[in-house]
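Asker: Following is a predicted model, sequence given first.
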Amino acid sequence: MNIQINFLWQIEHEGKTVTVDPVLFSLLTSLDQLGSLQQAALQCQTSYRHAWGLMEKGEKLFGSPLIIKHRGRGAKLTEAGEKLLQAQRQLQARHAPQLANQATELAHQLSSIQQAQKNYHLRIYASHGLAVSALRDTLNQLQDMPVELHFHGSLESLRALKENQCDIAGFHVPEGELGKRVSSQYLQHISPENHRLIYLVRRLQGLMVPKDNPLSIHSLADLSKGGYHFINRQKDSGTRLLLDQLLDLQHIDPMTITGYKQEEFTHMAVAAMVASGAADCGFGIAAAAQKFGLNFVPIQWEHYCLAVNQQQFEHESVQTLFECVNGHAFQNALVDLEGYQLDRCGQEVAFEQIFGKGFSEN
């Protein structure tokens, strides 16, 4: 059972509650990218007449034109259209993982009630990211693949694996010396005796800043100088752990960074905050910055892996998941995203390859 939960906009207009057609936001997104309402309508698989009707209806509902047309030069969003699109993107980025978690839980509960799934369920806890979202979408295409996917931070996911709350945990570890600095926290929950590691992607983390970087933010040290508002990730997330280690390595006091205590729960939510102007800078993956048209300052490459319980490794469901990771559908979904490398995607890797030859076991 595959359940998707989304939210709808409702506007009080002339004494009535009017639901905003979700296609309007799809059209605004496409028009922002393509600069043409006609091309946006084609991309959204609707007629130009219907698209134009939605724009006129949106103008009445929100009290201002959402697009402006230029003869021979296509169309672009007005200031009101840009604000509306930013708000939608920020809401989606902030709440999509929670909605996905709720949908997964509801699907599992309903399936249990209906006794529709009597076999083994593959339970996955994973740090949220575009690669994991793509894996979820690929697995959802398999009707006979019973999967429960829950988004949590890296440490929380590994903790759940250790406590047998899940069969697979998705986590990320920085390369090189930084990886050794954080390994002790990860290795409290996984070990070569009890788990095996599957490589998902190599990905790039760094600073997300507005397009053209108007404030000239080029390093973490710039954030401590003041005058900038930062947006952080939540505690127990691998990204927060990475950032804290980078700050410690560069002898930067986190309390000198305005906004350090303000947290979001996904890379996309951080990017949305920067894109909307609510923050001047955030820390996250290059692909999220790309999605929101932001500039990106590269800082650290890292490994993203799946840790699997030894006793579940040969199970048919686990092997099917690995087939998906090695398949064209999953990898094609990532090939055009910035900051992702797929050279080792789907390969089993040793603990030494991720945590270093001298890793310590706890």
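Answerer: Yep, that arrived.
Asker: going forward, measure contacts and count neighbours with C-alpha atoms only.
Answerer: Noted.
Asker: Pretty sure Tyr260 sits against Asn232.
Answerer: Yes: between Tyr260 and Asn232 there is a contact under Cα atoms under 8 Å: 5.7 Å.
Asker: What is the subsequent helix or strand relative to the helix or strand hosting Gln33?
Answerer: Following DSSP states H and E, one finds Gln33 within helix 22-34. Counting by DSSP H and E, the next helix or strand C-terminal to helix 22-34 is helix 37-43.
Asker: buried ones in that following helix?
Answerer: 37-41 (16 or more other Cα atoms under 10 Å).
Asker: Could you pull out the strands in this protein for me?
Answerer: For the chain, applying DSSP state E gives strands covering 10-13, 16-19, 67-70, 74-77, 122-126, 147-151, 168-174, 195-209, 230-233, 263-264, 281-285, 295-309, 340-341, 348-349.
Asker: okay, now the one to match up with it:
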Amino acid sequence: MKRIQVVPGWSFRDESGNELNPQLFSLLAAIHEHGKLTAATKSVGISYRHGWNLLNTWAAFFGVPLVSMQKGKGATLTPLGDKLLWAKQRVVARLEPQLDSLTSQLNLEIHRALEGVSPLLRVHASYGYAVALLPEHASEIQLDLQYKSGEEALAALNRGVCDIAGFHVPIEGMSQAQIKKYGHYLKPRVHKVIQFITRRQGLIVKRDNPCEIQGLSDLLRDDVRFINRQEDSGTRTLLDELLRREKINPAKVSGYDDEEFTHSAVAAYVAAGMADVGIGVEAAARQFNLDFIPLSYERYLFVCHHRSLQQEAVIRFLEMIRTSQFYQAVRELPGYSPDLCGDVVGVEEALNQSSR
């Protein structure tokens, strides 16, 4: 089946309308990775001369150099070069859920225009690395995947707006407040839970952990800047519960009110040096070559009406996430496990597993 992907692009223009080459971002990323202009230009697939001219052109545009070149020490990004690189990463990371949702809608329309249309499955789910794998493996169904907060997804399921809702809960120590919140939407006689994956949440810190952060108590230090997730996210709920257990007042955490909207956006924020530590999944930390301090394991769950288990689209969905290919794709994500993926259990059993 034909699929398209929505990829954002950056454009810089001066006051005269002259547009500069977006290839600079690829070159800056390669310099950051390799530390040498020769290796960076080779990695990007351009000549050394072209790379050198590109850096000089942009340096003239901004009025300051983007790369520092020292004999015997290679090439390093200047503060502006570093900010430009990570600014792009942050924008892309922040827009991931919206872009993926738009991609899903466009691919759905393409699929509908083709002959032999497959069954439609509407999924509203909290954004995550494993959930983002679904479109790649959904060859037997039309997958309409829309990213929402866990609570929004469950509310949509109850309104009949989607067929499956996805959200995540702690594997151990789920608070009564969380059980009450999710229990408001989940009806044991109506719904069934599809086990999906487990993932590891923790603190994302700079490479080699220069601030020597060991746990949540270090967030109270004056020399530590924190970046949080948005208020309606499951990760924010998890953090608040962990802080409560350790009797840490969120108001005393520098940066608690500063928010990003995805795990990768938090990681990009830390990678850019705008914070010393953030909260997120291990896969995000590894994506940006950062270190990770585990705090808790979570179980990601899908919920559907029990009658939906007999629908062709849901049957094919279950077959898909039970395949060895999907299991392997999940295992390649740092901190993720597909154990029990595809198992169908009752609501009470699923919530009890997390409240022990």
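Answerer: Everything's here; your move. Since this is a predicted model, take the numbers as computed values, not measurements.
Asker: before we move on, back to that, next, format the strands of the first structure as CSV and append distance to Arg181 of the first structure and mean neighbour count.
Answerer: Output for the strands of the first structure, formatted as CSV (distance: least, Cα to Cα, whole Å; neighbours: other Cα atoms under 10 Å):
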stretch, distance to Arg181 of the first structure, mean neighbour count
strand 10-13, 49, 12
strand 16-19, 51, 11
strand 67-70, 50, 15
strand 74-77, 47, 18
strand 122-126, 21, 23
strand 147-151, 24, 22
strand 168-174, 9, 28
strand 195-209, 17, 24
strand 230-233, 19, 25
strand 263-264, 23, 18
strand 281-285, 19, 29
strand 295-309, 13, 22
strand 340-341, 23, 19
strand 348-349, 20, 15
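Asker: In a markdown table, list those along with distance to Arg49 of the first structure.
Answerer: Shown next, in a markdown table, are these (distance: least, Cα to Cα, whole Å):
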| stretch | distance to Arg49 of the first structure |
| --- | --- |
| strand 10-13 | 23 |
| strand 16-19 | 20 |
| strand 67-70 | 15 |
| strand 74-77 | 15 |
| strand 122-126 | 43 |
| strand 147-151 | 40 |
| strand 168-174 | 45 |
| strand 195-209 | 37 |
| strand 230-233 | 41 |
| strand 263-264 | 39 |
| strand 281-285 | 39 |
| strand 295-309 | 35 |
| strand 340-341 | 39 |
| strand 348-349 | 52 |
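Asker: From Leu247 of the first structure, how far out is Met255 of the first structure?
Answerer: Met255 of the first structure is 11 Å from Leu247 of the first structure, where distance means Cα to Cα, to the nearest Å.
Asker: swap that for Gln165 of the first structure, please
Answerer: Gln165 of the first structure is 33 Å from Leu247 of the first structure, by Cα to Cα.
Asker: again with Gln347 of the first structure
Answerer: 32 Å.
Asker: Next one: the residue lying closest to Gln353 of the second structure once chain neighbours are set aside from Glu298 of the second structure, what distance?
Answerer: Once flanking residues are discounted, Gln353 of the second structure sits nearest to Ile171: 6.7 Å by Cα to Cα, 6 or more residues apart in numbering. Taking Cα to Cα as the measure, Ile171 of the second structure falls 5 Å from Glu298 of the second structure.
Asker: repeat for Leu238 of the second structure
Answerer: Counting by Cα to Cα, the gap from Leu238 of the second structure to Glu298 of the second structure is 9 Å.
Asker: Leu102 of the second structure too?
Answerer: 27 Å.
Asker: cool, Arg307 of the second structure as well?
Answerer: Arg307 of the second structure is 27 Å from Glu298 of the second structure, by Cα to Cα.
Asker: what's the counterpart of Ser191 of the first structure in the second structure?
Answerer: Aligned by TM-score structural alignment, Ser191 of the first structure pairs with Lys187 of the second structure.
Asker: Distance check, the nearest residue to that match once chain neighbours are set aside against Val123 of the second structure.
Answerer: Leaving aside its chain neighbours, Lys187 of the second structure sits nearest to Val347 (7.2 Å; criterion: Cα to Cα, 6+ apart). Note on Val347 of the second structure: its distance to Val123 of the second structure, by Cα to Cα, is 18 Å.
Asker: Gln89 of the second structure: what's it in contact with?
Answerer: 265, 268 (Cα atoms under 8 Å, 6 or more residues apart in numbering).
Asker: Could you rerun that using 6 Å?
Answerer: If a contact means Cα atoms under 6 Å, 6 or more residues apart in numbering, then Gln89 of the second structure has no contacts.
Asker: what do you get for the one 4 residues further on?
Answerer: Contact analysis of Ala93 of the second structure by Cα under 6 Å, 6+ apart lists 264-265.
Asker: repeat for the one 10 residues further on
Answerer: With contacts taken as Cα under 6 Å, 6+ apart, Thr103 of the second structure has the following neighbours: 5-6.
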